[in-house]
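>>> the sequence isn't on hand, but the structure is:
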């Protein structure tokens, strides 16, 4: 009875988070699409985008992040059934879909967040390098991030399977599982968590240092820094929220991988 009650609480928590994530991401997508439409409209007097370039490129990354996050919410109803009945009745296709949705969030999101952070760095510290922040370059970066993430998603899809497992009561259950090598796990952790985290911390440290120096120099610098800092704050919040939420998962996965290698 206690175990069943705990399972329903877990499902309720999953459902609440899924609804919040669904509504939140739809709201963000609508706001970002509106901003991007403003970027595409030429200014009446100067025939140039009506929104600053710093906002347009950032909005493109935020839009893709919202889409990826929305994709990761799709399999929540399947997980709810699996938790309640301790059974995966949906077959191999939906099993692979589950790991695809999870993999997109784990592998693609940190790469896009890294690209977003580098974009903020160029905007604040290297504003003259305009060609690296045009829409065509942003599309290339997003496509490259997607390609790199597939190196981690495809192997997981290949190994995902529905197996019969025996519980503590010697009862068989079909479960959607995947078993990857410890080497793969360590490389995944390094490429999609540790390295992006290191790059992002370094980039935002440089940004804050640049804004601090810019603020000290002149009153014009102070006004410019305030404008830039408002744009940077949104990016910092998104990045910080992602890593705060995912750090426990990656930490446990790292501990499990090291335990398997060193037998500790």
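Happy to help now that I have it. Bear in mind that the values here come from a model prediction, so they are computed numbers and not experimental data.

>>> only C-alpha atoms from now on, for both contacts and neighbour counts.
Will do.

>>> strands of the stretch 101-250 of the chain, start to end?
161-166, 172-177 (DSSP state E, counting those that start in this stretch).

>>> the last one to strand 161-166, inter-axis angle?
Computed with axes from the mean of the first three to the mean of the last three C-alpha atoms, to 10 degrees, the direction of strand 172-177 lies at 140 degrees from that of strand 161-166.

>>> pick the most buried one from the strands of the stretch 101-250 of the chain.
Highest mean neighbour count among the strands of the stretch 101-250 of the chain (mean count of other C-alpha atoms under 10 Å): strand 172-177, with a mean of 18.

>>> now distance to residue 259 too, for the strands of the stretch 101-250 of the chain, in JSON lines please.
What follows is the strands of the stretch 101-250 of the chain, written out as JSON lines (distance: least, C-alpha to C-alpha, whole Å):
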{"stretch": "strand 161-166", "distance to residue 259": "23"}
{"stretch": "strand 172-177", "distance to residue 259": "20"}
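
>>> structure two is appended below for comparative analysis:
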């Protein structure tokens, strides 16, 4: 995947003009969003409610790689398996950022925008596009002022954290409908600063069959061996066939990393599919 970042000195003048415009469009979007958030904060301050308002700012993800090495004026081309050559996007350069486009910058910008983490969301590998900042403020209710926390949190942490702060106990039944339990409750957070994250039990599954489990500090959830790789959490993608037999039994202990061998006749089609994704991107 590293070769999908095109070096600047290998771009022709039209490609450079296109990529510069893509960065300008993104900068404009960020500036506009910042301005609109500022309007909300200015109103709260003028109303005397800023200090007593809980503010949480978090993004869906960081920079992503759907634009491919040349970016795209319409991200739906990516979703439909169609590459977008720079020449095609150049025909729409004046539409980028407007209502007739669904543009996405190229992977070179994605890597740069995810600094200091390498790579990007989708094929992250090194937290680029995945490890985003979460900003929180409540001057009237929280003593902390400007401190940086290194623990990992997740979007699902926001609701249970707010419940804890406000002393709210969510109902088990609402309008006659039983409610799912709140996932990743805030009290699972690990207190050891040398081990940021949540203390939980990680369980390794092969489809619905439990292979083994161990206590670790991480984002808790199902640890799935899936057709496209390893997944922790709810997005378990396409499970590997139940007929797959791992070469070694899971015996517990410390998990340094997990490598899934998808070589051999059984996985020929899957390997071809992954190669196709790389070619598209």
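On my side now, so go ahead. What you are looking at is a predicted structure, and each value in this text was computed from that prediction instead of being measured.

>>> TM-score for the pair, please.
These two chains, once laid on top of each other, score a TM-score of 0.29 by TM-score structural alignment, normalised by the length of structure 1; 118 aligned residues with a C-alpha RMSD of 5.4 Å.

>>> hmm, back to that, relative to residue 257 of structure 1, which of the strands of the stretch 101-250 of structure 1 is closest?
Comparing the strands of the stretch 101-250 of structure 1 against residue 257 of structure 1 with C-alpha to C-alpha, the closest turns out to be strand 172-177 (16.8 Å).

>>> now the closest one, how far from the centre of its chain.
28 Å (C-alpha atoms, centre = their mean, to the nearest Å).

>>> just name whatever secondary elements it is in contact with.
The criterion is 3 or more C-alpha pairs under 8 Å, 6 or more residues apart in numbering; DSSP states H and E, and the helices and strands that strand 172-177 of structure 1 contacts are helix 91-103, strand 161-166.

>>> for the closest residue to residue 95 of structure 1 other than its chain neighbours, give its distance to residue 92 of structure 1.
Nearest non-adjacent residue to residue 95 of structure 1, counting by C-alpha to C-alpha, 6 or more residues apart in numbering: residue 176, 5.7 Å away. Relative to residue 92 of structure 1, residue 176 of structure 1 is positioned 8 Å away (criterion: C-alpha to C-alpha, to the nearest Å).

>>> also residue 238 of structure 1?
Residue 238 of structure 1 sits at a distance of 34 Å from residue 92 of structure 1 (criterion: C-alpha to C-alpha).

>>> need the contact list for residue 57 of structure 2.
For residue 57 of structure 2, the contacting residues are 134-136, taking C-alpha atoms under 8 Å, 6 or more residues apart in numbering as the criterion.

>>> oh, that last question was meant for residue 114 of structure 1, not what I typed.
With contacts defined as C-alpha under 8 Å, 6+ apart, residue 114 of structure 1 is in contact with 196, 199-200.

>>> so which of those residues is the most crowded?
Within the contacts of residue 114 of structure 1, neighbour counts (other C-alpha atoms under 10 Å) peak at residue 200, which reaches 23 neighbours.

>>> quick one: that one and residue 117 touch, right?
Yes. Residue 200 of structure 1 is within contact range of residue 117, at 6.1 Å (criterion: C-alpha atoms under 8 Å).

>>> what's around residue 118 of structure 1, how many residues?
Should you count by other C-alpha under 10 Å, residue 118 of structure 1 turns out to have 18 residues around it.

>>> burial count for the closest residue to it other than its chain neighbours?
Excluding the flanking residues, the one nearest residue 118 of structure 1 by C-alpha to C-alpha, 6+ apart is residue 203, at 6.6 Å. Using other C-alpha under 10 Å as the criterion, residue 203 of structure 1 is surrounded by 20 other residues.

>>> please apply the same query to the one 3 residues further on.
With neighbours defined by other C-alpha under 10 Å, the count for residue 206 of structure 1 comes to 15.

>>> for residue 99 of structure 1, which non-adjacent residue is spatially closest?
The shortest distance from residue 99 of structure 1 to any residue other than its chain neighbours is 6.5 Å, reached at residue 157 (C-alpha to C-alpha, 6+ apart).
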